[in-house]
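Visitor: sequence first, predicted model second:
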Amino acid sequence: MPDRSLSDKLKSSAISIGKELPMDVYAKNGILLLKRGHYVLTPDMKHRLIQLGFAEQAEEPKPADKTDAEGYKNQLLFEEIAFLQQRVRSMLLHALGRPGLEGRVRSIAQTVMTLCERHPDGLIAAMLLLPFQDYAAAHALHTTALLALITRQMKVPADHREILLCAALTMNIAQVELQNELFRHQGALAPEQYAAIHEHPLLSSAILREAGIENDLWHALIQTHHENWHGKGYPFGLNRKQILPPAHLLHLADITCAKLAPRSYRPPQLPATALGQLFQRKDVDFDAAFTTMLIRELGIYPPGSFVRLANDEIAVVLARRQKPSEPQVAALRKADGPAYAEVLLRETSHAAYKIISPCPAHMSGVRISFLAGLWKY
């Protein structure tokens, strides 16, 4: 990278709401605030960038040819979502230490909705494939993304949808460190862990109030996202008629994402297995309409999951199609052979490439960084 000069204060005219940043933006101390190509989605976000940001001054770039321009446009979607994970982590860890929590949470929710509309298959794939360092932040983002997908076809007021996503981002804000601890925990819970889990819906709501968030629906969803239809949830033990439908939907998304994520001591459940259990109501009784929407949005074989084909190839699912059993896939290797130099697109509606079964990620034989390039802007 050329030497940076941060003497140029960022100008308002350099940023347009709803458009990509044309340059990297740095804080005065040289820390990168936002990478070129990220979207500035709200006036508050633009104001903060102008207030804190400095534009990079570098050598005049040479004119880009068509290939260079396309290469920039096809930057990895996973990079965007990895950066979003860091935003979620910062939001959770500094909830009360920085002003404007509600604006930060809403901005992340709006970013997730934008990604959901523009790159739904890539968003699902990132949920299943993208590595994470902080489980609490990753789980919050995964649950939010799943709800954005499920609700995009539902007839709900736009603000209610956004509040539901905000609740998903902040439902565990009182137990961030505990969640990361439990990610590595095996065996029975200690009494203090059990108590903290049961208290966190109310404590999370209290933290939001302390931060100045007063939206009643937001607090109701936070407080009741662990209630269940049988009255055995917590912290109130509500029955089915007392639970708001969006709180029930949040509970479904929360459990689904927990099933699909690994633990430090076990791999994740196969997506097809986890979704099948939810659909068959083997664990918790969920509204059949909600589980149907969940399966319809993710598909039997979600993007980012792995399958074995009739010709004994191992493939990764790229995109959903109208027929759930016939998604778009890319073959990675023969089950008993090395990885191919390049992926091979297969038509799963043909008998030779029919999907026989789901399979675990380790059978792909390739690095996640290689797979990430399959979903682009």
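Guide: Thanks, I have the structure now.
Visitor: CA atoms for contacts and neighbours, from now on please.
Guide: Noted.
Visitor: what ranges do the strands span in the stretch 51-200 of the chain?
Guide: Applying DSSP state E, counting those that start in this stretch to the stretch 51-200 of the chain gives strands spanning 54-57.
Visitor: wait, what's in contact with residue 223?
Guide: Applying CA atoms under 8 Å, 6 or more residues apart in numbering, we find residue 223 in contact with 201-202, 204-205, 235.
Visitor: among the residues you listed, which are in helices?
Guide: Counting by DSSP state H, the part of the contacts of residue 223 found in helices is 201-202, 204-205.
Visitor: kindly indicate which of these lies nearest residue 288.
Guide: residue 201 (25.1 Å; CA to CA).
Visitor: also this one, for the comparison:
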Amino acid sequence: MDFDFSDDQQSLRDAMRKWVDKGYSFERRRAIVAAGGFDRAAYGELAELGLTALTVPEAHGGLGQGAIDAMVAMEELGRGIVLEPLAQTFVATSVLSHHAPEAVQAAWLPRIASGEALVVLAHQERKARYRLDVCEAKAAKTPTGHALTATKSIVPAGDQVDAFIVPAQLDGRIALFLVERAASGVTPRGYGTQDGSRAAELVLDNAPATLLTTDGLAALELAVDTGIACACAYAVGVMDQTAALTFDYLNQRKQFGVPIASFQALRHRAADMKMQLELARSMSYYASLKLGAPAPERRRALAQAKVQLGQSMRFVGQQSVQMHGGIGVTDEYIGSHYFKTLTQLEMTWGDTLHHLGEVSARMQDTAGVFA
């Protein structure tokens, strides 16, 4: 199997890295956090780079690229711990292009591609505990379509976006709907999250909605798996920078007149960090490559990837803080923000324990995780 990136993918990585290094400094990020955790101007810059159009089909004004291109982009965004939810754009694009009626695709995909519209998934409920088949939201038919009554939690940038993709019960099964934020009966309450990004509690009270698909669980599983793959790639970028920052600190910090990087115990811990990073990177590649596989195979692969990424994120983040000492948790130091991001990512799209259960449940004839 060829694991080399194409010239176009390398060009995409280079362009993203330049933007992160020059256009999304730590100071700019801190200002965005202070302003609420979301900057439409920064999201617009991502659109200008072509990222919002990356996975939109060419027929709807996009670039028609695949999961590996999205992975490359998310890795580079992770290096800068970029707050704007580009991953949600990839999630929405995947759901709409695979499951929405053609009229809905024609209405929304070109707007998503241009960056004019930001659409996010609003699926989490308090009682679900990461389970996708637990959904108390209700949909009712109306003379003009459907109306939704629901409460969804931790919706990314929920008070700033243009529309939501919402699962709800319709005729005894989960269906997927699109709800515009400006519609009647839509009430988002925004707040900042632990890593500095923005989310919202979303309340829908007979809000008008457009039906996307009655096979909502399958579409929701695809959406979440796409989100997991994006989170894995983003986490690799964050861990890459966390490790680089830590190794640089070990070479600069001195005790007894020598850099602490010369201490054998710390060198071993640094080597363990690097090993966990590379394990995470390989599983991130595996996750993105499996997005096009049949649903049972894809679901198991993404759960496997999230287990490894969860373990690696916890290890790399904690080792970085411990080897830095007190400065590793100060707000003025970027290392603490890498650590907070890794901690939050470990719980995003299902925590490690949840996905370990998913891997276990999907084992069949053998106890081997990768069978």
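Guide: Now that the structure is in, tell me what you want to look at. Given the structure is predicted, the values throughout are model-derived calculations rather than measurements.
Visitor: just give the TM-score of the two.
Guide: The TM-score (TM-score structural alignment, normalised by the length of structure 2) is 0.32; 178 aligned residues with a CA RMSD of 6.2 Å.
Visitor: if we can go back for a sec, adding neighbour count and distance to residue 168 of structure 1, write the ones in helices among the contacts of residue 223 of structure 1 out as JSON lines.
Guide: Listed next are these as JSON lines, based on neighbours: other CA atoms under 10 Å; distance: CA to CA, whole Å:
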{"residue": "201", "neighbour count": "26", "distance to residue 168 of structure 1": "12"}
{"residue": "202", "neighbour count": "20", "distance to residue 168 of structure 1": "14"}
{"residue": "204", "neighbour count": "21", "distance to residue 168 of structure 1": "11"}
{"residue": "205", "neighbour count": "25", "distance to residue 168 of structure 1": "12"}
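Visitor: can I get those in TSV including distance to residue 151 of structure 1?
Guide: Listed next are those as TSV, based on distance: CA to CA, whole Å:
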residue	distance to residue 151 of structure 1
201	23
202	25
204	24
205	23
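Visitor: quick revisit: let's have the contacts of residue 223 of structure 1 in a markdown table, adding distance to residue 222 of structure 1.
Guide: Listed next are the contacts of residue 223 of structure 1 as a markdown table, based on distance: CA to CA, whole Å:
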| residue | distance to residue 222 of structure 1 |
| --- | --- |
| 201 | 6 |
| 202 | 8 |
| 204 | 7 |
| 205 | 6 |
| 235 | 11 |
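Visitor: could you point out the helix or strand that follows the longest strand along structure 2?
Guide: Criterion DSSP state E: the longest strand present in structure 2 is strand 198-213. With elements assigned by DSSP states H and E, the helix or strand that comes after strand 198-213 of structure 2 is helix 216-252.
Visitor: tell me the buried residues in that next one?
Guide: Neighbour counts over helix 216-252 of structure 2 (16 or more other CA atoms under 10 Å) mark 216-243, 245-247, 249-250 as buried.
Visitor: ok so, going back, what is the nearest of the contacts of residue 223 of structure 1 to residue 372 of structure 1?
Guide: residue 204 (34.0 Å).
Visitor: wait, doesn't that closest one sit right on residue 169?
Guide: No: judged on CA atoms under 8 Å, residue 204 of structure 1 makes no contact with residue 169 at a distance of 11.0 Å.
Visitor: distance of residue 202 of structure 2 relative to residue 346 of structure 2?
Guide: 23 Å (CA to CA, to the nearest Å).
Visitor: sec struct for residue 330 of structure 1, please.
Guide: strand (DSSP: H, G, I helix; E, B strand; the rest coil).
Visitor: which residues touch it?
Guide: 315-318, 343-346.
Visitor: who wins on neighbours among these?
Guide: Among the contacts of residue 330 of structure 1, the one with the most neighbours (other CA atoms under 10 Å) is residue 315, at 31 neighbours.
Visitor: any idea which element it lies in?
Guide: Secondary structure from DSSP H and E places residue 315 of structure 1 in strand 313-319.
Visitor: got it, and residue 147 of structure 2?
Guide: Using DSSP H and E, residue 147 of structure 2 falls in strand 145-156.
Visitor: which elements pack onto that strand?
Guide: strand 119-121, strand 138-142, strand 198-213 (3 or more CA pairs under 8 Å, 6 or more residues apart in numbering; DSSP states H and E).
Visitor: can those strands go into JSON lines with extra columns for mean neighbour count?
Guide: Shown next, in JSON lines, are these (neighbours: other CA atoms under 10 Å):
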{"stretch": "strand 119-121", "mean neighbour count": "27"}
{"stretch": "strand 138-142", "mean neighbour count": "17"}
{"stretch": "strand 198-213", "mean neighbour count": "22"}
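Visitor: and those as JSON lines, adding distance to residue 305 of structure 2?
Guide: Listed next are these as JSON lines, based on distance: least, CA to CA, whole Å:
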{"stretch": "strand 119-121", "distance to residue 305 of structure 2": "21"}
{"stretch": "strand 138-142", "distance to residue 305 of structure 2": "32"}
{"stretch": "strand 198-213", "distance to residue 305 of structure 2": "25"}
